[in-house]
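Visitor: Give me a model of this one.
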Amino acid sequence: MRAPIFQLDAFTTRRFAGNPAAVVVLDRFLDDALLQAVAAENNLAETAFVVPSEGRYRLRWFTPTVEVPLCGHATLAAGAVVIERLEPGRDSVVFDTASGPLTVGREDTGYRMDLPARTVRAVPPSPALSAALGVTPVETVTDGYNYLALLAGAGDVRSLQPDLAAIACLDRTGVVVTAAGDGTYDFVSRYFAPAKGIPEDPVTGGAHCALVPFWAARIGKDAFFAYQASRRGGELTCRLHGDRVRLHGSCVFYLDGSIEV
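Guide: Take a look at the predicted model:
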């Protein structure tokens, strides 16, 4: 069978920046092993698989090695595909996912996305985490999936060169590092998840589900302009709204084609 595939750069207004994602459109979900094989073949941080369902869409996400319960940038990309390619003129779409219903809608020059906020809790300092990062965090919390490590300054986040093999051996699937922003940004971050086949994710919507409540509690704001300081880099406008995090970003189409499986 042949299926449409799109590749987009998410959380950016220009190609070759932000976070690339593949979006594959199916009439039904294929066997899990085949979906994983397609994601491994694409070799991007995430491949999103979308299936139409009574005016909505079902959505799943796979890294090159595992299925994940939530992926922000690939959800943004999937929303752009529905709104711009599958149903031109449509203003919003609801995806039914393992993390509940997620809405992506057109807004200004980009798209808004609504994701569940993640509660963070403080954890004791971890020598293994400090060794993996090569720096001792000022504070460490967890959102249940990842460690979130507060560093002293934005420069520390930007220049960090962690031991990825050591991060892959930690008791969390990923590590977010963050610090107060420099310039126009409220905060900066980076995200490492080698255990999931993602050495460093360029721009991570899911990480901001924890970052936004974390920074809201620290500085008493509910709206932020954030920067993920990977090599590709990406900007996100974020807002905490009750138990939800609203993210705004743009997408740029890079590839339209088809796959044969």
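Visitor: use CA for all of it now, contacts and neighbours both
Guide: Noted.
Visitor: can you pull out the helices in the stretch 101-250 of the chain?
Guide: Remark: helices assigned in the stretch 101-250 of the chain by DSSP state H, counting those that start in this stretch are 127-133, 154-159, 164-168, 205-219.
Visitor: Before we compare anything, build this one as well:
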Amino acid sequence: MGLRIIQVDAFTNRPFSGNPAAVCVLEAPRPAVWMQAVAREMNLSETAFLHRESSGYRLRWFTPEAEIALCGHATLASAHVLWEEGHSRAPMLEFHTLSGLLTATRAGNWIEMNFPTEPVMPAELPPTLLEAIGAKPVFTGKTPVRFFVELESAEVVRKLRPNLSLLAQVPPGRLIVTARSDDPRYDFVSRYFAPGIGIPEDPVTGSAHCALPVYWAPKLGKKEFMAYQASARGGELRVTLTSDRVFIQGQAVTVMRAELVDQVEGQWLMVDG
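Guide: Have a look, this model is predicted:
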């Protein structure tokens, strides 16, 4: 029997919306070159790989081009798969990751993840990046891993068509854009572009919401938010900010179960020695 790969739409309760991620639960660690090749084959923004470690799971995330340090939607998808496929009955899951220990807990029909906050500092943007955005910012800044921009309205965020080729030329090639929501159901809206790591636009980005509540808390005078990522697929997130952590809730739905055949696995195992 081959290795099972499950595709999950995260931050949604409807198939074909939210953010798709592939999840692969392994019996033992695999070489990074093999995981990268599988992620390239899946061609989704992230593919997650897990195996048992200590009291929880080792979790790694790969885009089609690189391993990354933190991914929210693929963590949500991983927790969903572990529970739905019967790998775990624990009410709280522990994930050992490049960003430290992360947890996922059942919250009714939602899954709550405990992530580190991501500070947002004011900063001037390079002229090339401003040209790439193609809209006048209200605020410009940076986090440790990406650029951050507030635009004048949710409508501008929704209609934005940045020059992704230019954006990719400005390391790290990742950009959050956000604005106050014009929909009373939500506090703010956002979109996320990351051509620098092979993701033109990420449909719904959990890790971006490590930074977004840090920015919006003092502006809106609150620490609990309902957020909407205004990509074509769209997705909802419940977000609660504490002093140094952010609790992100989302829903998930399985859309596909597939199998990586033994012949392919064997060929890669031979290549990797």
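Visitor: TM-score of the superposition?
Guide: TM-score for the superposed chains, counting by TM-score structural alignment, normalised by the length of the first structure: 0.97, backed by 261 aligned residues with a Cα RMSD of 1.2 Å.
Visitor: Now do stretch 155-164 of the second structure: everything it contacts.
Guide: 131-135, 151, 177-179, 182, 189-191, 193, 195, 200, 230-231 (Cα atoms under 8 Å, 6 or more residues apart in numbering).
Visitor: at 7 Å instead, please
Guide: Stretch 155-164 of the second structure has contacts (Cα atoms under 7 Å, 6 or more residues apart in numbering) with 132-134, 151, 177-179, 190, 195, 200, 230.
Visitor: from those, which two are the most distant?
Guide: Put simply, by Cα to Cα the two of the contacts of stretch 155-164 of the second structure set farthest apart are Ala179 and Pro195, 21.2 Å from each other.
Visitor: quick one on the thing from earlier: kindly indicate the member of the contacts of stretch 155-164 of the second structure with the most neighbours.
Guide: When neighbours are counted by other Cα atoms under 10 Å, Thr178 leads those with 30 neighbours.
Visitor: Val120 of the second structure contacts Thr140, correct?
Guide: No - using Cα atoms under 7 Å, Val120 of the second structure is not in contact with Thr140; the gap is 9.6 Å.
Visitor: Can you verify my assumption that Val138 of the first structure contacts Leu151?
Guide: Yes - using Cα under 7 Å, Val138 of the first structure makes contact with Leu151 at a distance of 5.5 Å.
Visitor: Return the most buried member of the helices of the stretch 101-250 of the first structure.
Guide: Highest mean neighbour count of the helices of the stretch 101-250 of the first structure: helix 205-219, a mean of 21 (counted as mean count of other Cα atoms under 10 Å).
Visitor: Surely Leu82 of the second structure is in a helix?
Guide: Yes - remark: Leu82 of the second structure belongs to a helix, assigned using DSSP: H, G, I helix; E, B strand; the rest coil.
Visitor: which one in the first structure is aligned with it?
Guide: Mapped onto the first structure by TM-score structural alignment, Leu82 of the second structure lines up with Val82.
Visitor: any idea how far that match lies from Arg56 of the first structure?
Guide: 10 Å (Cα to Cα, to the nearest Å).
Visitor: Have a look at these two and say which one is more surrounded.
Guide: Per other Cα under 10 Å, whichever of Val82 of the first structure and Arg56 has more neighbours is Val82, with 22 against 16.
Visitor: which residues sit against stretch 232-251 of the first structure?
Guide: Contacts of stretch 232-251 of the first structure (Cα under 7 Å, 6+ apart): 8-13, 17-18, 77, 109-117, 202-203, 209, 212-213, 222-228.
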